[in-house]
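1. Pasting a predicted model and its sequence here:
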Amino acid sequence: MQVSPAFVSSDDLYLFNTGQLFRAYRTFGAHPMEYGGSRGVRFVAWAPHAREVAVVGDFSDWGRGDRSRSLSLEQVGTTGVWVGFGPGLTEGARYKYEITGERGERVLKSDPFAFQCELRPHTASIVTSLEGYEWQDGDWMQRRKVHAPYDRPMLIYEVHLGSWRMDAAEQFRDYERLAYELVDYVCEMGYTHIEVLPLTEHPLDRSWGYQATGYYAATSRYGPADGLKKLVERAHQRGIGVLLDWVCGHFCKDEHGLRRFDGTPLFEHTDSRRAEKPLWGTLAFDYGKPQVLSFLLSNALFWLDVYHIDGLRVDAVASMLDLNFDKPESMRTVNRYGGTEDIEALHFLRKLNETVFLYYPESLMMAEDSSSYPAVTSPTYLGGLGFNYKWNMGWMNDMLRYMETDPADRSACHSLITFSMHYAYSENYVLPLSHDEVVHGKKSLLNKMPGSYEEKFANLRLFYGYWMTHPGKKLLFMGGEFGQFDEWKDAEGLDWGLLRYPLHDSMRRYVRELNRIYTRHPALWEGDHVPGGFEWIDVNNAEQCMLSFQRKARNRRGAVVAVCNFARTGYSSYRIGVASPGAYRLLLNSDLADYGGSGAAVPERVEALNIAMHGKPCSIEIPVPALSVLLWEPQEEATGAD
């Protein structure tokens, strides 16, 4: 059907081509509508170097045979944008773009803006409307605008939906079933957020979604789009935020995807040295093209707009910042100033955060960044990247290295568990124990721990206790809460059968109690980003592998004293300094028999005496079991919540 020049807004086309169309998904792609008195589907595609663009599908035998049945698109002036209207087409129609390149070569491409794709291994796009869902999460959406995340508890449960629970190979739970099973479990365990590995459509299960083809299509592995909306909605109804891993650093090379979309490097850089990501066998986006900026910025807002996602964890930021990240010498390049920073990527990341916070100031924008690039969580107007959180990869690497060391040798590497406090307030940090640490031969968290079977559990309980009381928000990958013994097997469900064994079930109950204590005691999260929220009591006892410190809430609203023993030697009497006299109540003992510990006696209440210790006017004398963490609360400051 012939279309008029007004079929697509000239303003939208201008904004798209200048990198300023922030809701491009409303213009581009396939949209059911009425035009010229007929119901059908409008198609809009960006292919500036194409000689011809057509839409093919079941309705045209995919361009085979009589080509007159294909829908030819028309280019709007010199904008590089092609448009057309297919009368009689309806939702559910499968389609692709047939693109003829400058030299006459034809290729079939999935729609970069498609809202739904076929289940792999099929690759067609599907005409889908995302309108009409009646959201029932209004209270949450209003409430999240009021409470800033910095002085709130944040316990994130990281999930790969396909392998959280699985009935059999490739028999995934669908979104709607997960809306009940997963959300109820997260609530039972006391988490505040779910973070989902990428849900953008991807061809290979084993990429876990990090190598995408359909950036606007929620993967069909787990059912239709409304099912994902139900999952997010029910999480919100239960008071749980939902975060999504978002991959804007690279995309896969599959023929039907973004690679050489119109016969030329379009979404990727024209310089192959800049485009190639040899570490992953993928291609980097070209952030210097304004249309690519419109595509990516719109995609970030799309997940917040359409699916009510509460924030994005931006993957592989370090690989975006450095032009030569993990590249051989032959592929190394420099920027226009002779340096190796990717100036266009830096501009994109700043623009990303400015755009998201313009429309959703309450969002969580988290950088998964292993680099030492400064000011990642500083505002862009101060020269920062503008994220509000950064994963603390340094803390994670140091702590895992320390915990994997046999307790007999830990005194020689004591600084690994104390160094993080030198930079703990340089950024707003999340302390991640993520999927990346339990795959590719790295072993599970439990199996990283040294010692006997029982000592592995004791070490992991101790590790979790220190992690929970260290400044910074928290993230734990699924299975860590019950001590998954094997590393994560992405093609199988978690080893839920382990809960039949006492130590694994005890670990799950311990983590649940630790989560409960964390969320109910403001001292453990109100001061995460200010130095006044943390104070060492004894930081230098390397010989005994002991640490003690205090977390403090604002306005004297509570305090928690933590005592961590990383050695195999326990003590029947150990004195530490405290700030005030009076009674101290035991909040947590990781060595309780109920948690799988030895059950060594530790009193529920001790009295602080006027005996100076560790620079404090008073002190308490307590037993400290081996490989344990004890948490104490001044009695007069008890919250009453327990």
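-> In hand now; what should we look at? Numbering: from 1, shown residues only.
2. Please count neighbours and contacts with C-alpha atoms only from this point.
-> Will do.
3. Next one: residue 417 from residue 469, what distance?
-> 13 Å (CA to CA, to the nearest Å).
4. In terms of packing, which of those two has more residues around it?
-> residue 469 (24 against 19; other CA atoms under 10 Å).
5. so how many other residues sit close to the closest residue to that one other than its chain neighbours?
-> Distances taken as CA to CA, 6 or more residues apart in numbering put residue 524 closest to residue 469, at 5.9 Å, once the chain neighbours are dropped. Other residues near residue 524 come to 29 when the count uses other CA under 10 Å.
6. what about the helices in the stretch 101-250 of the chain?
-> 138-143, 161-164, 175-189, 225-237 (DSSP state H, counting those that start in this stretch).
7. Serialize these to CSV and add fields for mean neighbour count.
-> As requested, those are exported to CSV (neighbours: other CA atoms under 10 Å):
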stretch, mean neighbour count
helix 138-143, 12
helix 161-164, 22
helix 175-189, 18
helix 225-237, 22
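8. Using JSON lines, please lay out these together with distance to residue 465.
-> Below are the helices of the stretch 101-250 of the chain laid out as JSON lines (distance: least, CA to CA, whole Å):
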{"stretch": "helix 138-143", "distance to residue 465": "30"}
{"stretch": "helix 161-164", "distance to residue 465": "24"}
{"stretch": "helix 175-189", "distance to residue 465": "16"}
{"stretch": "helix 225-237", "distance to residue 465": "27"}
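9. Compare those helices and give me the one nearest residue 477.
-> Judged by CA to CA, the one of those that comes nearest to residue 477 is helix 161-164, at 10.2 Å.
10. What count of nearby residues applies to residue 457?
-> Residue 457: 27 neighbours (other CA under 10 Å).
11. mind listing what it touches?
-> Applying CA atoms under 8 Å, 6 or more residues apart in numbering, we find residue 457 in contact with 446, 449, 483, 503, 507, 596.
12. and the residues you listed, which two are the farthest apart?
-> 449 and 596 (15.4 Å).
13. And these two? Which one has more around it.
-> Remark: of residue 449 and residue 596, residue 449 carries more neighbours, 24 against 21, as counted by other CA under 10 Å.
14. can you tell me how far that one sits from residue 182?
-> 28 Å.
15. got it, and residue 484?
-> 17 Å.
16. what do you get for residue 358?
-> 32 Å.
17. Comparison target below:
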Amino acid sequence: MGNVIAYSLFTDFDINLFKSGKHYRLYEKLGSHCVVLDGQNGTYFAVWAPSAESVSVIGDFNYWNEEEHQLNVRWDSSGIWEGFIPYVGKGSTYKYKINSKITPENIEKADPFARRCEHPPKTASIVWEDDYHWDDEEWLKNRGEKNNLKAPYSVYEVHLTSWKKKVEENRSLSYFELAEDLVQYVKKMNFTHVEFMPIMEFPYDPSWGYQITGYFAPTSRLGYPEEFKYLVDKFHENGIGVILDWVPSHFPEDAHGLGKFDGSCLYEHTDLKKGYHPDWKSLIFNYERNEVRAFLISNALFWLDQYHIDGLRVDAVASMIYLDYSRDEGEWDPNVFGGNENLEAISFVKELNETVYLNYPDVQTIAEESTAFPMVSKPTSIGGLGFGMKWMMGWMHDTLDYFSKDTIYRKFHQNEITFSLAYVFTENFMLPLSHDEVVYGKNSIIGRMPGDEWQRFANLRVLYGYMFTHPGTKLLFMGNEIAQYEEWDFQSSLDWNLLEFFPHINFQNYISDLNLLYKENKALHEIPFSQEGFEWISYDDNENSVMSYYRKGDNEKDKLIVICNFSTNALINYRIGVYKEGILEEIFNSDASKYGGSNVVNEDPIETEQVLFHNQTFSFITSLPPLGISVYKYQ
């Protein structure tokens, strides 16, 4: 068939695994791979297109002529077309020209397994391989200590193309530039992890990366694949883990993408009730098809393997596991048991998590799941979905709603701010203040705060102080840490000019210190998902809008006392019951003058008294700052 030489990277065992949906390293076989055959350099191409009549590789090496390089279909009914093309090498652009048995239309598709794609709006794939030398052996060797569920886990969520821009050139920072600026910034702010909104190639900027066409290629907007590896490497060099947003829930209908790939519904479900997402106008993967499951799980492992990624935050899990997600009556069909659960999607999610943790036990998968679906972060062996953590959306909504209320009304809503502690230990929860909360007219976080400017910043400090002392891991979206007033705009840089003003500089320093408090005190991170790590002192002082609690680690000496005052009144001579006698030291106070507060702090050690209070044998008297949080520790 033209200048294509019969050749294969697949063994019979590979094909059997592929058909059964158990081949989890498909990126080593499908796609384009530079090889040497009989002393001749060239590229091996392989693509899955079972409904094709013929498949050609068209590219800059054959003037995009479909007659020149037609692939051979395998004899084993796998639907894989393959072949070796001499002289084609790294940097060659190409697509697959597919003549379908189903439709008369000529179909041109990008390679689903391409390691690099053209810069949008161009849509071709690029033959690519690199010999990047990693320098993160030390990180990978000790990653289990930094990445486990007892370690501090404070995540800075970043949209790479809008974090910071070169103003004079009106462009985003490249991967290389981010490896200097962003890495040092995250380190300075004392975050333990960074999370990138999707960096897989995507055609449409307003999708923020959530509509993916190049699942195996980091976006070319910011540089080459090896330059993205360098960025990850730099984070690891500085002791910071890297999490990727990953989207196995849906994909766009762009002509060069996965939709109707070979004229048939190959990757998407054939039934629109299961295969089309009405909210996002996108196609939904067919979790019933073995080869599609293998594609997705291979993609998850690809980023962990080839890019040394430390965690995957799985987007829109609820949309996958519910048949009636965002659908009215009559727009969905119940499962075989009459329920609304998508049994195949649930099965896929379990298989995904089992495979990830089997191969990479020191990474984390994190579910963005917005419902009360049970046991999302419990092991599959006991019926759970198998994620390491789950976003605590209920906490996020209740907290932002509470803090948006005028302080004089908060005493009537004390149960809203304490309610999360009634269910916080049902899952391994991550507390997120994410990008979704600062767009589409919701206002910025500080924009929600009531009162004058001083009260807004004080509210913001106590909100984050409460967040970082609440059980669970943490996530902040970029801009939250400098109290950005404007909503996030994906086309613009963050408002770094705000740091010319003391309230914003002080707040940035506050977040850095809060991360340090969280990292350095085991009581705040050692038992984040169990009742043993938390104990109420008082939750019912709604008249003063005060609540107090213990945070506990494995060792009793690490125990902390946390007091939150959500009112604008400084409360002098406020008594708190404690479990033992001793001398207490205030180790953190959000009202300190260095943070822009009114400096109602307790600099001197405080001795407990044998006075029964809060059902405790001992108690102490202290001063509570207005709109402030205080943290105490026994000397």
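-> Okay, I see it. Everything numeric here is computed off the predicted structure, so don't read it as measured data.
18. care to give me the TM-score?
-> The TM-score (TM-score structural alignment, normalised by the length of the second structure) is 0.97; 631 aligned residues with a CA RMSD of 1.4 Å.
19. I figured residue 396 of the first structure was touching residue 434, is that so?
-> No - in this structure, residue 396 of the first structure is not within contact of residue 434 by CA atoms under 8 Å, at 9.5 Å.
20. wait, which of the contacts of residue 457 of the first structure is closest to residue 190 of the first structure?
-> residue 507 (14.4 Å).
21. Superposed on the second structure, what's the mean shift for whichever strand or helix holds the closest one?
-> Using DSSP states H and E, the element containing residue 507 of the first structure is helix 502-520. Helix 502-520 of the first structure, aligned to the second structure and superposed, deviates on average by 0.8 Å (mean CA distance after the TM-score superposition for the first structure).
22. Please list all residues in contact with the nearest residue to residue 599 of the second structure once chain neighbours are set aside.
-> Nearest non-adjacent residue to residue 599 of the second structure, counting by CA to CA, 6+ apart: residue 592, 4.4 Å away. Residues in contact with residue 592 of the second structure (CA under 8 Å, 6+ apart) are 598, 599, 600, 601.
23. Please name the residues that touch the first one.
-> The neighbourhood of residue 598 of the second structure, defined by CA under 8 Å, 6+ apart, consists of 591, 592, 625.
24. Where does stretch 492-509 of the first structure end up in the second structure?
-> Matched against the second structure by TM-score structural alignment, stretch 492-509 of the first structure falls on residues 492-509.
25. chain center to the matching stretch: distance?
-> 25 Å (CA atoms, centre = their mean, to the nearest Å).
26. can you list contacts of that stretch?
-> Looking at what lies outside stretch 492-509 of the second structure - CA under 8 Å, 6+ apart - the contacts are 162-165, 189, 457, 461, 478-479, 481-484, 488, 594-596.
27. Restricted to strands, list the residues you listed.
-> residue 165 (DSSP state E).
28. Put the buried members of the contacts of stretch 492-509 of the second structure into a PyMOL selection.
-> In PyMOL, a selection of the buried entries from the contacts of stretch 492-509 of the second structure looks like this (16 or more other CA atoms under 10 Å):
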select buried, resi 162+163+164+165+189+457+461+478+479+481+482+483+484+488+594+595+596
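29. related to what we said a few turns ago, which of the contacts of residue 598 of the second structure are retained in the first structure?
-> When the contacts of residue 598 of the second structure are mapped onto the first structure and checked using both residues aligned by TM-score structural alignment, their matches' CA atoms under 8 Å, the preserved contacts are 591, 592.
30. Adding distance to residue 344 of the second structure and secondary structure, write the contacts of residue 598 of the second structure out as a markdown table.
-> Below are the contacts of residue 598 of the second structure laid out as a markdown table (distance: CA to CA, whole Å; DSSP: H, G, I helix; E, B strand; the rest coil):
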| residue | distance to residue 344 of the second structure | secondary structure |
| --- | --- | --- |
| 591 | 52 | coil |
| 592 | 53 | coil |
| 625 | 53 | coil |
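31. Would you reformat the contacts of residue 598 of the second structure as TSV and include distance to residue 371 of the second structure?
-> Below are the contacts of residue 598 of the second structure laid out as TSV (distance: CA to CA, whole Å):
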residue	distance to residue 371 of the second structure
591	36
592	38
625	36
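32. ok, which stretches of the stretch 301-450 of the second structure are helices?
-> Under DSSP H, counting those that start in this stretch, the stretch 301-450 of the second structure gives helices at 317-321, 343-359, 393-403, 414-418, 445-448.
33. roughly how far apart are residue 172 of the first structure and residue 488 of the first structure?
-> Residue 172 of the first structure is 16 Å from residue 488 of the first structure, where distance means CA to CA.
34. which residues touch the nearest residue to residue 174 of the second structure once chain neighbours are set aside?
-> Nearest residue to residue 174 of the second structure, sequence neighbours excluded (CA to CA, 6+ apart): residue 222, at 4.5 Å. Residue 222 of the second structure makes contact with 161, 172, 173, 174, 175, according to CA under 8 Å, 6+ apart.
35. hmm, 7 Å instead?
-> 173, 174, 175 (CA atoms under 7 Å, 6 or more residues apart in numbering).
36. next one: residue 272 of the first structure
-> Per CA under 7 Å, 6+ apart, neighbours of residue 272 of the first structure: none.
37. returning to what we had before: determine which of the helices of the stretch 101-250 of the first structure approaches residue 40 of the first structure most closely.
-> It's helix 225-237; of the helices of the stretch 101-250 of the first structure, that one is closest to residue 40 of the first structure (CA to CA) at 20.9 Å.
38. Show residues contacting that closest one.
-> 135-137, 140, 175-176, 178-179, 183, 218, 241-242, 307.
39. That one vs the second structure, average offset?
-> Looks like 0.8 Å for helix 225-237 of the first structure (mean CA distance after the TM-score superposition for the first structure).
40. give me the number of residues near residue 415 of the first structure?
-> By other CA under 10 Å, neighbour count at residue 415 of the first structure equals 15.
41. Report the separation between it and residue 530 of the first structure.
-> 22 Å.
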